[in-house]
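J.: can't give you the sequence, but here's the structure:
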């Protein structure tokens, strides 16, 4: 059925009315439109300038093209001047100014502190993230699939890869940076607003690339100091017989051969560090929400949930033992 002129106008009006809702849907904890860091804000301002400027230029060019097509030749004087000015001088001046601005922006985004108080090493692994915190000259604190940062303090991220090329990207905090095997790239970050943000590998890296995400938790500076101090302490003894059973099962099954839990005999380096895993928002690099049931499901059927990952499926435990192990891991805050 043909749509009349009135119907077309109504359709366009509805599309324009819905544009704010579409833009609002682009906000959230993984959105370049929701800048919560100094670098992300500079990138966002430049992006909006390009978008608005490009829109104005497009409308001006289309308007001139329409006028040239409809107006009589004698009413369009100086045609050669329009071609030289609009087709040569304007692009040269505009693109040169834009390039100078972008060179300056890239230079500002890459400025590194001579002696950063906090260095966070992030290593991309198929398909998870190994994280180490270096602060105050103390031994590094290891984590995985989550990065915790202090609000308002400059932090230097040092990123690399253990296997293939990955790309580190937290759109709400900073721009993308490649993670290259055998090479360390450095990215300064200042998170300005406490909150929970989401990062993602932005370079295709294999079968589970889409399930290689991570969380960034930005805490007030004082809370971050308390968190880092707590992470250096061993976990408390299990509070219930079930948790004690789960801890014993963790070692009996051999999980400690691949995973580490700070303050225990588990010191494996092959898989993610599980210290404080219960406090992380997600599990298996952003694949599952983090709770006892999903931890148990991940242990039992990792290859079904995330095929080709290096986590094998442990389906040899009875249900009670599996639940106890998941509960003990969830208790590690």
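T.: That came in fine, so what should we check first? Keep in mind the model is a prediction, meaning the values are calculated, not measured. Numbering: from 1, shown residues only.

J.: C-alpha only now, for contacts and for neighbours.
T.: OK.

J.: so the closest residue to residue 237 other than its chain neighbours versus residue 324, what's the distance?
T.: Closest residue to residue 237 apart from its sequence neighbours, by Cα to Cα, 6 or more residues apart in numbering: residue 244 at 8.0 Å. Distance, residue 244 to residue 324, by Cα to Cα, to the nearest Å: 8 Å.

J.: and the comparison structure, right after this:
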């Protein structure tokens, strides 16, 4: 057999040996990248006009960066291959234009585009415009949520979940009670820092119904990663009915309420319509209708509520709530069952 035939027979074997492992790896990487581009926590799956502008800006910046990178790499390759065929003056011109002038022009254009888009990313709502107003205060490691009327007075308070009407702007007044936090709902808009001692405004609008995940985007302590919240966008009529319902509360489990109050829980937590009036911890009015426990840390089940009541520090390190593991087990289960059914 000739050398040429041996070479031809061996070539496919070498290609298979090197390319076969690369295909699954490339497919895995592509799957991971694509899977992160959608969902209720993705900036590239916008559910509101502000988030749509952020995604639009991302794509424009991506294209601009790709143009700069491709142009610069192409110029370097061209210069390297032709280095013996051109003078130093020609090489200097290539570096000047492809490495300085053209990238500068593209970056200036991208900056101008971003500045032009800024008012749409941060829309300003006039004081006289009728919008829903919500005050959110970041605390270690949860969110105090207060719904306000037109005059700015508190209508009622809840925690860790926000409801807004679809198609109508909601104005958020963002505050911090202890350290710097940051309010971010990627599917609805960009983030806004929450700084102690000041109030930062943010307006968000949802285009479609759904539940969107929000997070604290500024490191605020050891349980920073366990400080999530949800924004539920519902039809305007449903939102109005929910607001009217939340103005009143009447717990049905009298025995569970008694156990809750007798063990001092009402000193830190408030429940509308009861003697529990604490302001240190989250307001637990209508706690049973929430989707998660401990600011998105646990599922909302009676078993997980009992776990958190008994040993909150094991679940959220640094949390200010004291543990109640010394209580009788039946009392902890009573409290958990009471909170689970609280409407």
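T.: Perfect, I can see it now. Since this is a predicted model, take the numbers as computed values, not measurements.

J.: could I get the TM-score for this pair?
T.: Superposed pair, TM-score by TM-score structural alignment, normalised by the length of structure 1: 0.91. Supporting alignment: 326 aligned residues with a Cα RMSD of 2.1 Å.

J.: quick one, strands of structure 1?
T.: Assigned strands in structure 1, in chain order: 118-125, 128-135, 141-144, 146-150, 154-161, 166-169, 177-179, 185-190, 195-201, 213-219, 282-283, 288-289 (criterion: DSSP state E).

J.: make CSV out of the ones you listed and add distance to residue 35 of structure 1.
T.: CSV is the format used below for the strands of structure 1 (distance: least, Cα to Cα, whole Å):
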stretch, distance to residue 35 of structure 1
strand 118-125, 21
strand 128-135, 23
strand 141-144, 24
strand 146-150, 15
strand 154-161, 16
strand 166-169, 13
strand 177-179, 17
strand 185-190, 11
strand 195-201, 10
strand 213-219, 13
strand 282-283, 22
strand 288-289, 24
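
J.: closest one to residue 59 of structure 1 among those strands?
T.: With distances scored as Cα to Cα, the stretch of the strands of structure 1 nearest to residue 59 of structure 1 is strand 166-169 (33.1 Å).

J.: so the closest one matches what in structure 2?
T.: Using TM-score structural alignment, strand 166-169 of structure 1 lines up with residues 181-184 of structure 2.

J.: give me the nearest residue to the alignment partner in structure 1 of residue 331 of structure 2, chain neighbours excluded.
T.: Correspondence of residue 331 of structure 2 to structure 1, assessed by TM-score structural alignment: residue 321. Using Cα to Cα, 6+ apart and skipping residues adjacent in sequence, the residue nearest residue 321 of structure 1 is residue 246, 6.5 Å away.

J.: contacting residues for the residue mapped onto that neighbour from structure 2?
T.: In structure 2, the residue matched to residue 246 of structure 1 (TM-score structural alignment) is residue 256. Going by Cα atoms under 8 Å, 6 or more residues apart in numbering, residue 256 of structure 2 touches 334, 335, 337, 338.

J.: quick one on the thing from earlier: now the match of strand 166-169 of structure 1 on structure 1. Mean distance?
T.: Comparison of stretch 181-184 of structure 2 with structure 1 after fitting gives an average deviation of 1.0 Å (mean Cα distance after the TM-score superposition for structure 1).

J.: just put the strands of structure 1 in a markdown table and tack on mean neighbour count.
T.: As requested, these are arranged in a markdown table below (neighbours: other Cα atoms under 10 Å):
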| stretch | mean neighbour count |
| --- | --- |
| strand 118-125 | 22 |
| strand 128-135 | 21 |
| strand 141-144 | 22 |
| strand 146-150 | 23 |
| strand 154-161 | 22 |
| strand 166-169 | 24 |
| strand 177-179 | 22 |
| strand 185-190 | 19 |
| strand 195-201 | 21 |
| strand 213-219 | 23 |
| strand 282-283 | 22 |
| strand 288-289 | 15 |
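
J.: so which of the ones you listed comes closest to residue 314 of structure 1?
T.: The closest of those to residue 314 of structure 1 is strand 282-283. By Cα to Cα, the value is 16.4 Å.

J.: which stretch of structure 2 lines up against the closest one?
T.: Using TM-score structural alignment, strand 282-283 of structure 1 pairs with 292-293 in structure 2.

J.: superposed on structure 1, where does that stretch end up, distance-wise?
T.: With mean Cα distance after the TM-score superposition for structure 1, stretch 292-293 of structure 2 averages 0.8 Å from its match.

J.: quick one: residues in contact with that stretch.
T.: Here stretch 292-293 of structure 2 makes contact (Cα under 8 Å, 6+ apart) with 298, 299, 300, 304, 305.

J.: just give me the neighbour total for the aligned residue in structure 1 for residue 64 of structure 2.
T.: Using TM-score structural alignment, the partner of residue 64 of structure 2 in structure 1 is residue 53. By the criterion of other Cα atoms under 10 Å, residue 53 of structure 1 has 13 neighbours.

J.: and residue 53 of structure 1, how far from residue 66 of structure 1?
T.: Taken as Cα to Cα, the span from residue 53 of structure 1 to residue 66 of structure 1 is 20 Å.

J.: residue 174 of structure 1 now?
T.: In terms of Cα to Cα, residue 174 of structure 1 sits 41 Å off from residue 66 of structure 1.

J.: more neighbours: which of those two?
T.: More crowded of residue 174 of structure 1 and residue 66, by other Cα under 10 Å: residue 174, with 26 against 11.

J.: related to what we said a few turns ago, ok, which of the strands of structure 1 comes nearest residue 109 of structure 1?
T.: Nearest to residue 109 of structure 1 among those is strand 185-190 (7.3 Å), distances taken as Cα to Cα.

J.: what is the aligned counterpart of residue 87 of structure 1 in structure 2?
T.: Here residue 87 of structure 1 is matched to residue 99 in structure 2, going by TM-score structural alignment.
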